[in-house]
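In: Using only what follows, build the 3D model:
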Amino acid sequence: MKTQDETLEEWCRALLQAFELEGVEVDINEVLALAGVAAHAVVRPAAPLTTFIAGFAAGMASGSGQVPDAESMQAAMGVARALVQDYAGVPQTPEPADTSRTGAAAEPSVEGNPRT
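Out: Model prediction:
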């Protein structure tokens, strides 16, 4: 019998293949952590809604050529996590800016990003 992790990895690969996204890396644990935070801080149904919208935003940013896939996913999940924490009244600690790119902010501009 497969473990839950094995089943999720298999399901993730099947979804990626169905959408012709085989080269996309998905951090399943990070997505599930975001869903958990949304479910507990907002309401349970916020979990799939939050992850869907974060994924959609990441796809739009990547598809427009603004940023690479991994960076857009990281930024979108960061925005969603910050919004969930803000909604729940959890104080946030500022993240250091990424100055490795000339003139660029740590996160790409994502519609609705409170940090841009």
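
In: CA only for contacts and neighbour counts going forward, please
Out: Will do.

In: Helix or strand: which one has residue 43?
Out: Taking DSSP states H and E as the definition, one finds residue 43 inside no helix or strand.

In: Burial check on it, number of neighbours?
Out: 11 (other CA atoms under 10 Å).

In: That one and residue 50, how far apart?
Out: Distance of residue 43 to residue 50, given as CA to CA, to the nearest Å: 11 Å.

In: What of residue 14?
Out: For residue 14, the distance to residue 50 - CA to CA - is 22 Å.

In: now residue 54, nearest residue through space, not along the chain?
Out: residue 76 (5.2 Å; CA to CA, 6 or more residues apart in numbering).

In: Helices of the chain, start to end?
Out: Per DSSP state H, the chain carries helices over the ranges 4-18, 28-41, 46-63, 69-88.

In: In space, what's closest to the residue most central in space within the chain - neighbours in sequence excluded?
Out: In the chain, the centroid-proximal residue (CA atoms, centre = their mean) is residue 77; its distance is 2.7 Å. Closest residue to residue 77 apart from its sequence neighbours, by CA to CA, 6+ apart: residue 54 at 5.8 Å.

In: contacting residues for the residue nearest to the centre of the chain?
Out: Listed by CA atoms under 8 Å, 6 or more residues apart in numbering, the contact partners of residue 77 are 31, 34, 51, 54-55.

In: For the comparison step, fold the sequence that follows:
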Amino acid sequence: MNVLEEWTALVCKELGIDPARVDRNAVLDLTRDVAHGVARPAAPLTAYLAGLAQGAGTAAPDVLERLSALAREWEKKATPSSGDA
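Out: Have a look, this model is predicted:
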């Protein structure tokens, strides 16, 4: 077991969450997409907000994928194409 797996297991235990319900790779993909496409500080905030929505029962089943797509679109809009210069 690596450090990330150990930490995830410890936090899940502390929070009373079944680790089998955690899609670690999807969360890491989301935070990567937001950090690179929007801003680094937006990554943990977005993950937290997704967790709040999940806990409130208002998150779509594909919330992580949808938020990743939003971040990728944000990056495209913020990055001028070579024809815009």
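
In: Any idea what the TM-score comes out to?
Out: Here the TM-score for the pair of chains, by TM-score structural alignment, normalised by the length of structure 2, is 0.73; 77 aligned residues with a CA RMSD of 2.3 Å.

In: In structure 2, which of the contacts of residue 77 of structure 1 still touch?
Out: Retained in structure 2 by both residues aligned by TM-score structural alignment, their matches' CA atoms under 8 Å are the following of these: 31, 34, 54.

In: Show me what the residue nearest to residue 77 of structure 1 aligns to in structure 2.
Out: For residue 54 of structure 1, the aligned residue in structure 2 is residue 50 (criterion: TM-score structural alignment).

In: Residue 14 and residue 50 of structure 1: which has the busier surroundings?
Out: residue 50 (22 against 14).

In: Could you find which two of the contacts of residue 77 of structure 1 are furthest from each other?
Out: 34 and 55 (11.3 Å; CA to CA).

In: What separation is there between the corresponding residue of structure 2 for residue 17 of structure 1 and residue 57 of structure 2?
Out: Taking TM-score structural alignment, residue 17 of structure 1 has residue 13 as its aligned residue in structure 2. When distance is defined by CA to CA, residue 13 of structure 2 is 21 Å away from residue 57 of structure 2.

In: can I assume the residue nearest to residue 54 of structure 1 is in contact with residue 52?
Out: No. Counting by CA atoms under 8 Å, residue 76 of structure 1 sits too far from residue 52 to count as a contact (10.6 Å).

In: who has more neighbours, those two?
Out: residue 76 (27 against 14).

In: Trace the more buried one over to structure 2, please.
Out: By TM-score structural alignment, residue 76 of structure 1 lines up with residue 63.

In: Isn't that match up against residue 52?
Out: No. At 11.6 Å, residue 63 of structure 2 and residue 52 do not qualify as touching, with contact defined as CA under 8 Å.

In: Show me which of the contacts of residue 77 of structure 1 are buried.
Out: Buried members of the contacts of residue 77 of structure 1, counted by 16 or more other CA atoms under 10 Å: 31, 34, 51, 54-55.

In: Residue 72 of structure 2 corresponds to which position in structure 1?
Out: Counting by TM-score structural alignment, the partner of residue 72 of structure 2 is residue 85.
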